[in-house]
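[1] dropping a prediction and its sequence here:
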Amino acid sequence: MGHATHPPETDLIVPLPDGEHWDPHTIHTHYFSFSIPHAQIGAFLYLRYQPAFPLCQGGAAIFRGTDNINVLDIDHLNYEITMPWPDIDANTITTANGLRIEFMEPGREVRISYASTDGQTKLDLIQTAVTPLLARGHVMPGEENYHNAPGRVPGGSEQFMHCTGQLELRGEHYDIDCYAIRDRSWRQVRKETQGGVPVPPVGWTPMYFGPDLIFNQVGFEAPDTNPEWLGVYEVPDGAPTHHFAWLHSNGENKQITRVRRNVLQRQPHTFASLRQEIEAEDEDGRIYRFVGEAIATATLPAWPNVSFHDSVYRWEDEQGRVTHSTYQETWFDRYHRAVKARSRHTATD
C-alpha cells in the first residue's frame, strides 16, 4: 500500500487569496530544526504565514537543557507574532526578523540562515533530504474539518534531512551534524478559538535510526496506559490513537496501522513529557518498539491558545541503536487545568 508523497514544487506553495475571501485562520507553514545532543541543544525554526491579512509570524528559538519552564528561560528567542508578509524572491524566503530559507533544490536541498539583531547568535545550515516529501493530510486535530473548501485544497509534508552547519549561540561556537525533520502545511485552516478541539494532548515523534528505519507519528497516549487525559476527554473504544504515521525503510514508504504511546514521566511544572515508550505496527504486521527520554525541553510561544512544548529526545530502538530528534507536544486549556488541579492535589497529600 505504501505512503503517498508530494512533488518538489510543493515546497514553494505560499499563495495569497487574490481577491477571494479566505478564513482568517488559513495558514501556510515552514518548520526546520536541528539538535546538538552533546550540548543538550535544540532549535525551533518556524515561519507561519497568515495569507488572509496578509502577515506572518515566526523566527528562531534555541534552547538547552530541561529547566526551561517559561518562554524566556531558553538561550535565544526571537519570535515575532506579527510581521509583514515575508520577502519571496524566486526560491528564497526571508522574514523581517532575519530568518532566511533558500530552497536550493526544492524537495531535496535547503539552506537556512539566521542572525540575531545583537549579532550574538547566528546559524547557517544545509539540509539534504534522506526521505521523500511524505504527504500528510493534517497535523493539528480539527484541521480535517475544513478540507472541503472549494478551490483551496490543503496539504502538508514531512521530510527527514541530513543537517550540517554552524551555530554561534551567544558567543559559543558549535558544529552541527545531525538528522532533523522538517515539515510544512499549506492552505490549512488551523483554528485558534478558545477551548480548541476536544482531544487529548497530541505528541509528534519523528526519529531517524538509519536508512532502514525512519519513523514518525502524531497522536495521543493510549487509553490503556492510564494517561492523564482520562476523565477529561472521551475517546471511543477501539479508536486509533494516531491520526498520521509513516515508516521509511531502505527507499520504501510504509503505512503505520497501529500506534500505542505510553508517557512514563512528565515535567512537574510544565507537564511536558520527559520519558515515554512507543509500539507501532506497519502495514505488513511488523511491530517496532522505541523508548525515549528528553535531554532538552522548552515551552514555546508558537500557538497562544494552546500549551506548546518542543524538546530533543534521545530515542532507542529494540536493537539498542540511539538517535536524537525533536519531540513536540501540544494540548488545550481544558486538559491543562485538569492536570494542574491534580498536581496541586497530589502536592498537598
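    Perfect, thanks for sending it.
[2] contacts, neighbours, all on C-alpha from now
    Will do.
[3] which ones are touching residue 159?
    By CA atoms under 8 Å, 6 or more residues apart in numbering, the residues touching residue 159 are 129-134, 181-183.
[4] take the one below as the second:
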Amino acid sequence: MTTTLTTADDNFHPRGDDPWWTETVWFAWMVPERQLLGHYYLSFRSNLGVFAGGVTVFDNTAELPWELPFHSWDWHQPIPGGLDLRRAELDNGMRIVAEEPGQRYHLTYRHRRGLNLDMRYTATHEPLLTDEVPPFNKGHLDQIGRVTGEMVLHGETIPIDCFAMRDRSWGPRREGPQPRAGYTYSALPDGTAFLSVSVSNDHSDEIRTGFLTRDGIQHRLVAGDRKVDRDRDGRPATVRIDAVDEIGRSMAAEGRVISRQVLPVYSSMLCWNSLVEWTVDGQQGWGEDQDVWHPRKWRQFKESSIGSDIA
C-alpha cells in the first residue's frame, strides 16, 4: 500500500449537484488511564450550504450524550463562504490547520462551558483509500497517527499522548435505511496496527476492507469476520477480529470494552462508540469499536431480545 497525498486531498473534493453530497472530517484521541475517548467530527453538506458536528468526550461514567463529561453537537450551521478545510475556523470553536498534506494537523477547540483542546496529529501509518466498497459510498480515507497535546476539561488539564485514527469521506450520504456495520481498529506501540470495516448480515459480520500493519509492512484486509459478545442490554462487551490480508498474513485480535457512548451521528445512524483494550499478536494496545445501526434496526433488535440472554 503506497499512497501519495497532496494538499488538495485535505480540502473539499469535486462534487456534482446531488443535495446529499457529504464531506466529513474526523479525528479521535484517547486517554486510556482515564478510560476516556474523544471525537472531533465535522460533516459538511456542501450543496446545501450547511454543516453539522462538534466534539464529544466520554469515559466510564455515562453513555448518553446529555450525560457525558462533554458533548457539544451542532446541526444545520451555515458553511462560511470560501471555507478551506486546510485552514478551517468555525464559529463553534473548532479550528483545523493542515500543516503537512496527509501527515500533520493542528486541532484546537474552544468552548466556554467545559472544554479546550490543543492537539497535534502526526501520521504514523499509510492511509487506506477506499472507493465505493460497502458500507462506504464513494471515497474514504483512514489513517492512524500519534496524537499529542492537552485538553482542559472542566478546569482540569489532561495530557494527551496516544495513537488514534483519523478519517475523511466524500460522496452522497443519504438519510434512510443502511446496513449494520462495524468499524474497529487498534494501534500498538511497536507499530503493529489494524483496521477492520465490516458489514453485518443474519449470520456474521463480514470484513469488507481494512488493513494490517505488521513489521513495518501494511496491506489491505481481504477476508475475515468480526464477532461481538453483548451484555444484557445489547451493548458490545467484547469484540474479536479474525482476518487475512492480501499477502496471506492472518491476524487475531481480542478486545474488551472499557467505556462507551451512544451517539446519533445522523438521523439514520445510531453508533455505539467504545474505547477498547486490545490484545493483538500477544501484545496489549488501545483502540475503538464502532457498532453502527439504523435506529429502527436497533429497536427491533432490542424488542426481539427482551427477556433473553444476549451474551
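    In hand now; what should we look at? Please read all numbers here as calculations on a predicted model, not as lab measurements.
[5] from residue 141 of the second structure, how far off is residue 4 of the second structure?
    Applying CA to CA, to the nearest Å, the value for residue 4 of the second structure to residue 141 of the second structure is 12 Å.
[6] the two: which is more packed in?
    residue 141 (17 against 9; other CA atoms under 10 Å).
[7] residue ranges for the helices of the stretch 201-311 of the second structure, please.
    295-305 (DSSP state H, counting those that start in this stretch).
[8] I'd like to know how many residues surround the aligned partner of residue 169 of the first structure in the second structure.
    When the second structure is aligned by TM-score structural alignment, the residue opposite residue 169 of the first structure is residue 153. Neighbour count of residue 153 of the second structure, defined by other CA under 10 Å: 16.
[9] count of residues packed around the closest residue in space to residue 153 of the second structure that isn't next to it in sequence?
    Setting aside the residues directly before and after it, residue 153 of the second structure is nearest to residue 115 in space (CA to CA, 6 or more residues apart in numbering), at 4.8 Å. Using other CA under 10 Å, the number of residues around residue 115 of the second structure comes to 22.
[10] residue in the first structure matching residue 115 of the second structure?
    Taking TM-score structural alignment, residue 115 of the second structure has residue 121 as its aligned residue in the first structure.
[11] so who does its match touch?
    76, 115, 167-171.
[12] any chance of those residues in JSON lines, plus secondary structure?
    Output for these, formatted as JSON lines (DSSP: H, G, I helix; E, B strand; the rest coil):
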{"residue": "76", "secondary structure": "strand"}
{"residue": "115", "secondary structure": "strand"}
{"residue": "167", "secondary structure": "strand"}
{"residue": "168", "secondary structure": "strand"}
{"residue": "169", "secondary structure": "strand"}
{"residue": "170", "secondary structure": "coil"}
{"residue": "171", "secondary structure": "coil"}
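[13] switch the residues you listed over to JSON lines; also include distance to residue 255 of the first structure.
    Listed next are the contacts of residue 121 of the first structure as JSON lines, based on distance: CA to CA, whole Å:
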{"residue": "76", "distance to residue 255 of the first structure": "37"}
{"residue": "115", "distance to residue 255 of the first structure": "39"}
{"residue": "167", "distance to residue 255 of the first structure": "36"}
{"residue": "168", "distance to residue 255 of the first structure": "39"}
{"residue": "169", "distance to residue 255 of the first structure": "39"}
{"residue": "170", "distance to residue 255 of the first structure": "42"}
{"residue": "171", "distance to residue 255 of the first structure": "44"}
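[14] which of those lies closest to residue 309 of the first structure?
    residue 76 (15.3 Å; CA to CA).
[15] drop anything exposed from the contacts of residue 121 of the first structure.
    76, 115, 167-169 (16 or more other CA atoms under 10 Å).
[16] what's the closest of those to residue 92 of the first structure?
    Nearest member of these to residue 92 of the first structure, counting by CA to CA, is residue 115, at 16.0 Å.
[17] what about the strands in the stretch 101-250 of the first structure?
    109-115, 121-129, 134-136, 155-169, 172-189, 202-204, 207-210, 213-219, 242-249 (DSSP state E, counting those that start in this stretch).
[18] so what secondary structure elements neighbour the longest one?
    Helices and strands touching strand 172-189 of the first structure, by 3 or more CA pairs under 8 Å, 6 or more residues apart in numbering; DSSP states H and E, are strand 26-36, strand 155-169, strand 322-326.
[19] quick check: angle from the second one to strand 213-219?
    I take that to be strand 155-169 of the first structure. 110 degrees (axes from the mean of the first three to the mean of the last three CA atoms, to 10 degrees).
[20] average distance between strand 155-169 of the first structure and the second structure?
    Strand 155-169 of the first structure, aligned to the second structure and superposed, deviates on average by 0.9 Å (mean CA distance after the TM-score superposition for the first structure).
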